[in-house]
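Undergrad: Structure of the sequence below:
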Amino acid sequence: MARIFWSVAIFLVSMVMVAHLFVYLEAVTNPVDTLALQAIYRALHDPDGHLSNWRGSNPCEDNWEGIVCSEPQGTNNITYVTELRLFGRNLGGTLAPELGNLTQLEYLNIMWNKLTGSIPSTLGKVDDLEILLLNGNQLNGTLPPELGSLTKLTRIQIDENQISGPIPPEFSGMTSMEHLHMNNNSLNGSLPKELGTLPNLIHILLDNNKLTGYLPPEIAYAPSLLIIQLDNNQFASNATIPATWGTIPKLLKLSLRNCGLTGTIPDLANLTRLEVLDLSNNKLTGIIPNRAALPVNLTSIDLSHNQLSGQIPQSIGNLQLLEYLTLKNNKLSGAVPQNLGTGKAFQTAQGSQVIDLQINQLTSFNASLATLESKTSTKVRLAGNPTICGNANLLTNPLCVPSNDPFLVPYDSSVALEPSSSNSCRACQPITIGYRLKSPGFSSFDRYDSQFLSWFSAGLNLTQSQVVLKDYTWERGPRLRMTILLFSRNGTSFQQPEFDRLYTNFSQWDLPDSARFGPWELLSFDPRSLAGFTSTIHGLSKGAMAGIVVGVAVFAMAVTGLVLFVFYWRRRPSAAVRAQIKRLTKAKSNPALKVSGVIAFTFEELSRATSNFDDKNLLGQGGYGKVYVGDLKDGKQRVAIKRAEPGSLQGAHEFYTEIELLSRVHHRNLCGLVGYCDDVGEQMLVYEFMPGGTLRDHLSALAGTPLNFPTRLRIALGSARGILYLHKEANPPIFHRDIKASNILLDARMVAKVADFGLSRLAPVPDFEGATPGHISTLVKGTPGYMDPEYFLTHKLTDKSDVYSFGVVLLELITGMHAISKGKNIVREAHARNEVGEILSMIDPHIAHYSPKALKAFMQLAVSCCSSSPDERPTMTEVVQTLEELSRQYADLFSDGSSIEPSSTRTASDSSTVPSLPNGHPYSSREISGADTSELFSGTVMHVAPSNNSPQHPEKRNEIRKQPQQPEHAQSPKYHAYREVTT
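TA: Okay, here's the model as predicted:
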């Protein structure tokens, strides 16, 4: 009887679940929302048929294009429209007043269409509205005061329309407002002082309008203001800059270019966070404030085309981050300060710095300015100063050559700083994004491009190698327009859920704000991908729900049958029962993993080691998951713990592959695996902790002290020895398949260790006749910019594939550049310059003072490794020999008296040299399959063979006698570059 009771109970519960799902299937869209959408559709013009499925009476359940709905609510299962996404659909017509009837609407996005007419005042009734995006249309009329009642509204973008009239003072009611973007319209009247009462306001972008009147001092009372941009307005003829504006505590950018302002420049010393100051093309008089300390974070100062007099203050020369200074066309006199041009930013060869002092009354300048342009990338201009350049010979004094080239006024130019280049991939379909920085906090993007890619990829939860900056162009504003490609990690194109997630990130403005890059806007999102967009993100279609209902019904019957089967067949032979249970268990989870030589940790042990995975222990994050620093054995053993996120794209195969491989390889230049966790649904790998970070960290623009050439040579040789061990000494040999700068880790003594074996494959083994194939055939996986072209095209993985990838790392080491940057491929650049005999022009300026012969030999080795033909590449044995020969021939490079001696062959016994205290592994993530052959695989070069005089390698390795001193910025386990999301 008990058996029958439990069987019936389970069956009844299952049927109740099915009944509830059938009720859920009957969910309907709020009738008021349906009528509103139908009215909106009638007011629109849809020439391309994007809204052709707006038919019927149930928009949410019928998946109307661009409609996002809530989950069913109440006993009647009513759904409400929460988001309207009509971005870039080429829609015409007008905005219907019925928009105000969508009472639960949170996001309204109709950017970049061709709408006309005015903004309906009824939008003021949509109390839940958080984001209003109407920019890039042809809207006219005035701003409705009713919008001031939207207390939840955080972002309003109406820029690039034809809206006129004043800004209503009622906008002071938008107490949640953060982003007020109304530039490029015809707004007139005064700037409302009421904006100063908004507690959360961070951006005021009102440039290129027709504002009049005065600048209200009360604006300074907005406590969160970061950017004020009012360029190209028509303020009163006697309007001045309020003194209170010099006290805004968080202000990062003040741009008042061409506003007809008079008076003097207020004291700015209290703007401690100010980075960009543009007061050009006004009528300002008096002196430049000569306080002893200007805001130390200033990167750009433009005071050109005013009537300023007096001397240039010494405090400007003290600014170490200043990269753009133009005081052109004023009445400045006296000597140029001796310290001008000595700032750190002006002394670098990276980026495009400017010191423009043309058309003044300056009398003399420091001789170091004359050499600044020849030694760095800083442009210095002094033309138009009669005392300095009146009788100058232009051929001998290039500083006196008049210059009005666009580079000196990037704010007023539409100049493509980077040519477009094809990044289209033959084997994959990236998402193409049009993107624009609306008010960047810099003048030269070259200095910040790596930092931008790191921030951008982190904001989208992508690895940095998935994001490629194809091209960028400065536009009037200044605004920086870009084309960005997003690549899938594990396939030829993004799967629909991942695409939906990315599109939602942009649509709902989920990317975090950046002080450096300022506000941004989406210009385009690959329309090929939009065709498959699932509009009802928060709901399910009838077909999908019906599938779930059928599935649950089948599941209920299957569970009932299974229970009956177990009850009534318990007396069958135990072997059959055990086999059945084994099959069921295998379908649910992976069997427990047992690997000799590494520790199997429990989840509780690793949670305790990281203080329950506290964010204060977070080292970094990639596509695989997050990496934490942890302390085992009561703080005596520091490790790096890579924890997979639920649903991580790294599969169980790669998890087990890395454990299995690392448990069998032991070498001083391979990052060691301490243990793993395969417990309670968690997958974690525990590595040595590497306080030096990744090699990519040290080659990043964010790095502190640049690596010297001897240290780079040591890193190259150590990495090469680790790879050589994999190819020759591991049993069986291993092809790494993902060698790149971010997979080379550095310990506290800057000893290099190769890491991340998730994509590695065992080398081919002999067949029945004893012959060993030269390659293995496998799916293409790796990182764009590092992948062997032969492997990509033929799917044949060989040891020479690793040589190619390592060659790219060598190029990064010697040039300081990344594998792919702004559409440029480092391999193609190296081949092109090598062919014309200018290979040394790519050398990182930080090491250019070392022996040209040594640098050239290193560079030629790197280029030879990157030959498009595998036969022309050296083996890893030859690579190690060449690097060792370099260290012997140029031992005088090592100022500390150390040298590097040969040790290409090592055995497992060498593991005794591994330090007992574990060092670390930051993080890694699986990369995309496929790459762009047109960008990644071009150019050939002759193979550079190692020296004939290279001696045979001794059997036993000689240690480096003295290690380089650890850089100050790498001493902390939380070295800042760990936080840079790289792969």
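Undergrad: CA only for contacts and neighbour counts going forward, please
TA: OK.
Undergrad: Residue 15 versus the residue nearest to residue 3 when sequence neighbours are not counted, what's the distance?
TA: Nearest residue to residue 3, sequence neighbours excluded (C-alpha to C-alpha, 6 or more residues apart in numbering): residue 567, at 6.8 Å. Distance from residue 567 to residue 15, counting by C-alpha to C-alpha, to the nearest Å: 21 Å.
Undergrad: Kindly report the same for residue 877.
TA: Residue 877 is 68 Å from residue 15, by C-alpha to C-alpha.
Undergrad: In terms of neighbours, single out the busier of those two.
TA: Neighbour count, other C-alpha atoms under 10 Å: between residue 877 and residue 15, residue 877 has more, with 19 against 16.
Undergrad: quick one: the helix or strand where the more buried one lies to chain centroid distance?
TA: Under the criterion of DSSP states H and E, residue 877 resides in helix 876-889. With C-alpha atoms, centre = their mean, to the nearest Å as the basis, helix 876-889 stands 36 Å off its chain's centre.
Undergrad: could you say what helices and strands the helix or strand following that helix packs with?
TA: Counting by DSSP H and E, the next helix or strand C-terminal to helix 876-889 is helix 933-936. In terms of contacts (3 or more C-alpha pairs under 8 Å, 6 or more residues apart in numbering; DSSP states H and E), helix 933-936 is packed against strand 824-825, helix 826-835.
Undergrad: got these as CSV, with distance to residue 159 and mean neighbour count columns?
TA: Formatted as CSV, the helices and strands packed on helix 933-936 follow (distance: least, C-alpha to C-alpha, whole Å; neighbours: other C-alpha atoms under 10 Å):
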stretch, distance to residue 159, mean neighbour count
strand 824-825, 33, 24
helix 826-835, 39, 20
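Undergrad: Need these in a markdown table (columns: distance to residue 339).
TA: Compiled in a markdown table, the helices and strands packed on helix 933-936 are given as follows (distance: least, C-alpha to C-alpha, whole Å):
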| stretch | distance to residue 339 |
| --- | --- |
| strand 824-825 | 36 |
| helix 826-835 | 36 |
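Undergrad: Which one of those lies nearest to residue 70?
TA: strand 824-825 (44.4 Å; C-alpha to C-alpha).
Undergrad: residues in contact with stretch 471-487?
TA: Applying C-alpha atoms under 8 Å, 6 or more residues apart in numbering, the contact partners of stretch 471-487 are 410-421, 423, 428-440, 466-470, 493-494, 822-823, 928.
Undergrad: So among the residues you listed, which ones count as buried?
TA: In the contacts of stretch 471-487, burial by neighbour count holds for 410-411, 413-414, 418, 420, 423, 428-440, 466-470, 493-494, 822-823, 928, counting by 16 or more other C-alpha atoms under 10 Å.
Undergrad: Let's compare: structure for the following, please.
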Amino acid sequence: MIRDSGDISFLGMPISRTWTFGAALLIWLCWSSLLVAAQNAPTDPVEVKALRDIKNSLIDINNNLSNWRRGDPCTSNWTGVLCFNKTEEDGYQHVRELQLLNMNLSGTLSPSLGRLSYMEILDFMWNNITGSIPPEIGNITSLVLLLLNGNQLTGPLPEELGYLPNLERIQIDQNSISGPIPKSFANLNKTQHFHMNNNSISGQIPVELSRLPSLLHFLLDNNNLSGTLPPELSNFPNLLILQLDNNNFDGSTIPASYGNMTKLLKLSLRNCSLQGPMPDLSGIPNLGYLDLSFNQLAGPIPTNKLSENITTIDLSYNNLNGTIPANFSELPLLQQLSVANNSLSGSVPSTIWQTRANGTEGLDLDFENNTLSNISGSISLPQNVTLWLKGNPACSNSSIVQFCESRNSDTNNQSSTESNATCFTQSCPPPYEYSPTSPTSCFCAAPLIFGYRLKSPGFSNFIPYRIRFENYLTSGLELSLYQLDLASIVWESGPRLKMHLKLFPDYVNGTSSHIFNISEARRIISMFTGWKIPDSEIFGPYELLYITLLDPYRDVIVTSQKSNKISTGALVGIVLGAIAGAVTLSAVVSLLILRRRLRDYAAISKRRRQSKASLKIEGVRDFSYAEMAMATNNFNSSSQVGQGGYGKVYKGILADGRTVAIKRTEEGSLQGEKEFLTEIELLSRLHHRNLVSLLGYCDEQGEQMLVYEFMPNGTLRDHLSVKGKEPLSFATRLKIAMTSAKGILYLHTEADPPIFHRDIKASNILVDSRYDAKVADFGLSRLAPVPDIEGSVPDHISTVVKGTPGYLDPEYFLTHKLTDKSDVYSLGVVFLELLTGKQPISHGKNIVREVKVAYQSGMIFSVIDERMGSYPSDCIDKFLTLAMKCCNEETNARPSMADVVRELEGIWHMMSESDTTTTDTISTDNGKEMTPPSSSSMMMNPWVSSEVSGSDLVSGAVPTITPR
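TA: Reported below is the predicted structural model:
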């Protein structure tokens, strides 16, 4: 992203410059001279060389590190380099902190980082760094904070990191780190925070970690962990949060010993393939958040009373039976209780909400899709309680039908941008604005602005905790309550809570109170960047996303450490000398810089004319045309691996050795600039193993190209065509169906906000070397509806029809109403392609209609793909039933994507139990591969329709007119 040449930056944030260039140059030179004298010791030469190596390994497209080319790092105040004076030890200054947060840096981490042997904080958060973590970082024995989250790092965790004796926090989350957790990490006796979520870490959790004495937060959700849940984790003496969602502990039970973790505040094991009974957790006195959803837990819910501090209980999507315990009514802080999609029976105890009649906090009760027969007691709900009973026999009772409506997918959207400001008719001179919470009416001030996120909050509804949070944060920052304005609050997937904070100066400090003084601004910033705000039990760990400094705070970047005192005479001499030198040098330097800026301006202007789109995109690598040409041997035809309506796809090899797929949009193609931008913007923030990863783009010299991870097995359409190299077995086809569905489920339920793909088809489903599917091509995708002014969420988007004939949802085609069920229909067509090997429309025949006719005539086996070989008839039966349900003409009759995934998992387990001969494996959400056992009990093209009824298979008429 190109910044205006007149901007300077701090921590990656632009700061507007209003001084004239000459005046700014003079003052900068004066300050530089003063600081050179004040900091009367140079930086350790070893560290100077290390910093230059670090700079050379980085790609700094915004020139945030431009001042790293001149002077001494500590005395010249290189951006992001904070030092301390160690002259009493060796006569040098040393780097204490490397703060390079959110600077749009790419490239790799240099092994020379290990030579900054005095460093305490290493911060590269929220950049685009690739490559692996250098093991040399393990040499920095003084390191306290290792902050590498929000990059594109790959490779394993270095064992050497386990020997950092002073490390308190390791944050590597939201990267692509793979491999196991080194057992050496059990040596990190001072580490309190393990934040390793959203990576590809695999293997068993080392039981050796359980001896860590200081660990508070253990966040390993969204990885590929497998094996069993170690019972030894209950030995953590001080653990507060155990969060392991979306891993694959296949067949493992939840150890009963977890009920002995007396200090635990949050236990989240969502979607971990766990089985067995639900443990008794009543012995955890302060447990506030429990999520065991999307597992295969069986048996009754324990009736022992849980902690009175609990706010959230999610046991949905399991196999729990028995009744709903009445002791759920004895939880005064409960905000959310979900036991949906289980096998619970009996009555719903009304005491759960009757005890809330006089309360003010909301309570959401989701009991959908069980076998509950009625409600015991009063059915009159307090205004602050919602109850969902759809899919239970109780809904046949007309007196409770009001609780049986369809549940919105986002019933707990608490996003807010409210402000208490009342001075709408007046104005503050920019960049000043009203302090909304100030006791002084219409008080104008310049705030410090921070992006802030709660990574693992202990509640589902923030509203009752808002005042408590404001007090917690302001007291931690040593500010008054009215100095904080929560400018926006947004729930994100995880769930995590993102905030936009504005901190205003204290209005009682005299005439200068309209801005923070420089020392106070630095103090507040260091509280965030140094993680000096005390932890909170209910709010959990936080992370810093960005810092924005307005114009009055430009001087915050002038010096990053306090100057030593110098005498008045020396100060006068230095000032006079600096001014004289500045006058002499300013003309020469101004001329040189002016010439350079004119040259840069011409280049920037040319680039802007060539690439309007690239100025708007952040978060992905911006490749040059030359890099793309080199990667593809100048787009040689031998590199071409595909072609579509948008243009050609090439296999390329980047300068760092990575193999990529480059989609080159041809002039006049069907993909316009809007689709090009849409795909970049969406894929840059979507991260799931079953969605293709966007690595970057090129938008120059009239070209538009997208750079993806390379998928060696091409598209699903390639494999289903007659020209496919090898026919796919049924198990492999089922695996592709499963992994495709999981990618789309992520779009519908985990993306924030949710996304409708709108162009699901076999040619947009790519296959990797293990035949795991990844959904691609988001050029037509649309964000799901957002709440309107009254807080309700529309059930559709009204939009011009786009997509591919044969895959289009009939209702969407006729009404222009796009829903998540439109994607379900398209995926159902893909399922039929997997079964038949046919295209959606071939020789004027529609696949949905043809399969239905074949079924009704008793000739269903005639349309099954003969190249599939042998297959279990009951599994084919169920797969066909699911596909036709997805292709139902009526939107509401189609299953949700969650139901589709659940049904596919059931078919896979059925196939495993029937002892098929296939050797295919299926990869779960967390990377665990499951392989059915071998046997010879197979049938060749049988069809026994024991599950499918005529009412299940519905008309599949689809318009074949090319959409607008």
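Undergrad: TM-score for these two?
TA: The TM-score (TM-score structural alignment, normalised by the length of the second structure) is 0.52; 519 aligned residues with a C-alpha RMSD of 2.7 Å.
Undergrad: ok so, going back, show me which residues of the helix holding residue 877 of the first structure are buried.
TA: In helix 876-889 of the first structure, the ones that count as buried by 16+ other C-alpha under 10 Å are 876, 877, 878, 879, 880, 881, 882, 883, 884, 885, 886, 887.
Undergrad: Without its sequence neighbours, what residue ends up closest to residue 295 of the first structure?
TA: For residue 295 of the first structure, the closest residue by C-alpha to C-alpha, 6+ apart turns out to be residue 272, at 4.8 Å.
Undergrad: and the one you found, how many residues sit next to it?
TA: When neighbours are counted by other C-alpha under 10 Å, residue 272 of the first structure comes out with 20.
Undergrad: What strand or helix carries residue 50 of the first structure?
TA: If you go by DSSP H and E, residue 50 of the first structure is not part of any helix or strand.
Undergrad: which residue in the second structure lines up with it?
TA: Aligned counterpart of residue 50 of the first structure in the second structure: residue 64 (TM-score structural alignment).
Undergrad: The residue nearest to residue 3 of the first structure contacts residue 4, correct?
TA: No - judged on C-alpha atoms under 8 Å, residue 567 of the first structure makes no contact with residue 4 at a distance of 9.4 Å.
Undergrad: Onto which residues of the second structure does the host helix or strand of residue 808 of the first structure map?
TA: Using DSSP H and E, residue 808 of the first structure falls within helix 799-815. Across the second structure, nothing matches helix 799-815 of the first structure (TM-score structural alignment).
Undergrad: That helix - contacts with which helices or strands?
TA: Counting contacts by 3+ C-alpha pairs under 8 Å, 6+ apart, helix 799-815 of the first structure is packed against helix 709-724, helix 826-835, helix 852-865.
Undergrad: related to what we said a few turns ago, can you verify the residue nearest to residue 3 of the first structure is assigned to a helix?
TA: Yes - remark: residue 567 of the first structure belongs to a helix, assigned using DSSP: H, G, I helix; E, B strand; the rest coil.
Undergrad: picking up where we left off before, which residue of residue 567 and residue 4 of the first structure possesses the greater neighbour count?
TA: residue 567 (13 against 10).
Undergrad: measure that one to residue 45 of the first structure for me?
TA: Distance, residue 567 of the first structure to residue 45 of the first structure, by C-alpha to C-alpha: 65 Å.
Undergrad: now do residue 498 of the first structure
TA: 31 Å.
Undergrad: the more surrounded of those two?
TA: Of the pair residue 498 of the first structure and residue 45, residue 45 is the one with more neighbours under other C-alpha under 10 Å, namely 16 against 12.
Undergrad: Residue 262 of the first structure maps to what in the second structure?
TA: Using TM-score structural alignment, residue 262 of the first structure pairs with residue 275 in the second structure.
Undergrad: how about its match, what does it touch?
TA: Contacts of residue 275 of the second structure by C-alpha under 8 Å, 6+ apart are 250, 251, 252, 253, 254, 295, 296, 297, 298.
Undergrad: circling back: among the helices and strands packed on helix 933-936 of the first structure, which comes closest to residue 720 of the first structure?
TA: If you check each of those against residue 720 of the first structure by C-alpha to C-alpha, helix 826-835 wins as the nearest, at 18.8 Å.
Undergrad: Report the angle between that closest one and helix 852-865.
TA: Counting by axes from the mean of the first three to the mean of the last three C-alpha atoms, to 10 degrees, helix 826-835 of the first structure lies at 120 degrees to helix 852-865.
Undergrad: Onto which residues of the second structure does stretch 317-328 of the first structure map?
TA: The aligned range for stretch 317-328 of the first structure is 329-340, by TM-score structural alignment.
Undergrad: wait, I meant stretch 618-633 of the first structure
TA: Using TM-score structural alignment, there is no partner range for stretch 618-633 of the first structure in the second structure.
Undergrad: How far does that stretch sit from its chain's centre?
TA: Mean-position distance between stretch 618-633 of the first structure and its chain equals 19 Å (C-alpha atoms, centre = their mean).
Undergrad: Quick one: the helices in the stretch 301-450 of the second structure, in order.
TA: Using DSSP state H, counting those that start in this stretch, the helices of the stretch 301-450 of the second structure run over 351-354.
Undergrad: Show me the contacts of residue 275 of the second structure that map onto strands.
TA: Under the assignment DSSP state E, those contribute 296, 297, 298 to strands.
Undergrad: Can you classify residue 119 of the first structure as helix, strand or coil?
TA: Going by three-state DSSP: residue 119 of the first structure is coil.
Undergrad: For the counterpart of it in the second structure, give me its contacts.
TA: Mapped onto the second structure by TM-score structural alignment, residue 119 of the first structure lines up with residue 133. By C-alpha under 8 Å, 6+ apart, residue 133 of the second structure lies in contact with 109, 153, 154, 155, 156, 157, 158.
Undergrad: if you set the cut-off to 7 Å instead, what comes out?
TA: Applying C-alpha atoms under 7 Å, 6 or more residues apart in numbering to residue 133 of the second structure gives the contacts 109, 157, 158.
Undergrad: Can you tell me which of these are buried?
TA: 109, 157, 158.
Undergrad: before we move on, the earlier item: which members of the buried residues of helix 876-889 of the first structure are the farthest-apart pair?
TA: 876 and 887 (16.6 Å).
Undergrad: Surely residue 453 of the second structure is in a strand?
TA: Yes - according to three-state DSSP, residue 453 of the second structure belongs to a strand.
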